[in-house]
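> Got a sequence here, can you model it:
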Amino acid sequence: MSAGAAEGAGQLPFFVYGTLRPGEPNHDLCLRGRTAHEEPARLEGAVMYDGPGYPYAVEAPGGVVGDLITAIPGEYGELLAVLDELEEYFGAGDPANVYERVAREVLSADGTPVRAWVYFAAPRVGRELRARGRLIAEGDWRAYVGPYSPTHRDAPAG
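The predicted structure follows:
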């Protein structure tokens, strides 16, 4: 399903797996006060690489740990714009994209498949990561970097 078709089918939740997760710095900056529901989730068919400083999901056999975020009614359009800007997503297939926003099924906390927006590494970024990147084998950003605190690690973008 194309991004436009998915948007026309309804307002999809977002699967976040790095600095946008609850308790992470970009959650506070971008999501606080705009979410109606947040729950643990898992994306199958993807692996995670260190950016460095922030993660990228790349489609490949594996799994990525994250959270499913549902926007407060009335906040969806603004939230979508904020996340697209943060992730440097300018439109489907734009060569300047750092991430591509793609609709994928993720597994909610109870194992139910839910269609959600996922920001994957753009093709050029994904090629570079596959060639020279640092794979986060467990697919869990928090397990990889440890708990966030402003004195423990920088507040990265992405």
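
> use CA for all of it now, contacts and neighbours both
OK.

> Just to be sure, residue 124 is in a helix?
Yes: applying DSSP: H, G, I helix; E, B strand; the rest coil, one finds residue 124 inside a helix.

> how deep is it tucked in, by neighbour count?
Using other Cα atoms under 10 Å, residue 124 has 13 other residues around it.

> Could you do residue 145 as well?
15.

> One more: residue 5?
By other Cα under 10 Å, neighbour count at residue 5 equals 10.

> likewise residue 90?
Around residue 90 there are 17 residues (other Cα under 10 Å).

> Validate this expectation: it resides in a helix.
No: Residue 90 is assigned coil when assessed by three-state DSSP, not a helix.

> That one and residue 128, how far apart?
20 Å (Cα to Cα, to the nearest Å).

> before we move on, what about residue 5?
30 Å.

> Can you name the residues that contact residue 43?
63-66, 105-107 (Cα atoms under 8 Å, 6 or more residues apart in numbering).

> and it, how far is that from residue 62?
Look at residue 43 and residue 62: by Cα to Cα, they are 9 Å apart.

> repeat for residue 76
On the measure of Cα to Cα, residue 76 and residue 62 end up 30 Å apart.

> Equivalent analysis for residue 132, please.
On the measure of Cα to Cα, residue 132 and residue 62 end up 18 Å apart.

> Compare neighbour counts for those two and give me the winner.
residue 62 (15 against 10).

> run this one through as well so I can compare:
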Amino acid sequence: MMTPEGDRLPFFVYGTLRPGERNHDVHLRGRVEAESPARLPGAVLYEGPGYPYLLEDPEGGPVRGELITALPSAYDRLLADLDVLEVYAPGDPRNLYERVVREVTLLDGTTSRAWVYVTAVRVAARLRASGAVIEGGDWGAFRSRR
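Modelled structure (predicted):
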């Protein structure tokens, strides 16, 4: 499912941008209209150096996170800031993540299209070969167990 770069979709966050995590206040405070718990099916989390990697896997999931709806006045700047945080630039082979559109499911069962930062192919191959899966797909629960 493709969308023009100009679509103002919400963001599905699953790691350090979740409420209570270190990047939430830095990047989202004062820029968010709504935050709702959500799940992304068909994905798994892998351990990273202080943050998780999300890889698409039809047999995996769900990954737990939040659907973040930006304030309209903050959207463009937030999108640019998140792209920098996630080391993403359209078409750049050095990307750490790719920003893609996926359907996420809210707790009431409704779905929403959202931007999701998924691990770039070159990084995903390394993780699949030798990375550690975060069981249960919940970064917050994983961090609290450590």
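
> ok, back up a step: top of the contacts of residue 43 of the first structure by neighbour count?
In these, the most neighbours by other Cα under 10 Å go to residue 106, 27 neighbours.

> Please tell me I have it right and that one contacts residue 67.
No: with contact defined as Cα atoms under 8 Å, residue 106 of the first structure does not count as touching residue 67 (9.5 Å).

> what touches both of those two?
15, 41-42.

> In CSV: those residues, plus secondary structure.
As requested, those are arranged in CSV below (three-state DSSP):
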residue, secondary structure
15, strand
41, strand
42, strand
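
> Neighbour-wise, which one of those residues leads?
Most surrounded of these: other Cα under 10 Å gives residue 15, at 32 neighbours.

> so who does it touch?
Contacts of residue 15 of the first structure (Cα under 8 Å, 6+ apart): 41, 66-69, 106, 116-119.

> repeat that with 7 Å
66-69, 116-118 (Cα atoms under 7 Å, 6 or more residues apart in numbering).

> swap in residue 55 of the first structure?
18, 48-49, 141.

> let's see it at 8 Å
Per Cα under 8 Å, 6+ apart, neighbours of residue 55 of the first structure: 17-19, 48-49, 141, 158.

> Among the contacts of residue 15 of the first structure, which lie within strands?
66-69, 116-118 (DSSP state E).

> Spatially nearest residue to residue 41 of the second structure, not counting backbone neighbours?
residue 62 (4.2 Å; Cα to Cα, 6 or more residues apart in numbering).

> OK, contacts around that neighbour?
39-44, 136-137.

> Which one of those is nearest to residue 21 of the second structure?
residue 137 (15.8 Å; Cα to Cα).

> Now do the helices in the second structure.
22-28, 75-85, 121-130, 139-145 (DSSP state H).

> Superpose on the first structure and give me the mean offset of the second one.
Its match in the first structure and helix 75-85 of the second structure itself, once the structures are fitted together, sit a mean 0.3 Å apart by mean Cα distance after the TM-score superposition for the first structure.

> in that helix, what counts as buried?
For helix 75-85 of the second structure, a neighbour-count test (16 or more other Cα atoms under 10 Å) marks 75, 78-79, 82-83 as buried.

> could those go into CSV alongside distance to residue 22 of the second structure?
Below are the buried residues of helix 75-85 of the second structure laid out as CSV (distance: Cα to Cα, whole Å):
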residue, distance to residue 22 of the second structure
75, 20
78, 16
79, 18
82, 14
83, 17
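
> Name the nearest of those residues relative to residue 24 of the second structure.
Proximity of the buried residues of helix 75-85 of the second structure to residue 24 of the second structure (Cα to Cα) peaks at residue 82, which lies at 11.0 Å.

> Contacts only, for that closest one.
residue 27.

> And it, how far from residue 139 of the second structure?
On the measure of Cα to Cα, residue 82 of the second structure and residue 139 of the second structure end up 18 Å apart.

> try residue 23 of the second structure
For residue 23 of the second structure relative to residue 139 of the second structure (Cα to Cα), the value is 13 Å.

> Which of these two has more residues huddled nearby?
Using other Cα under 10 Å as the criterion, residue 23 of the second structure and residue 139 rank with residue 139 on top: 24 against 15.

> Cheers, nothing more for now.
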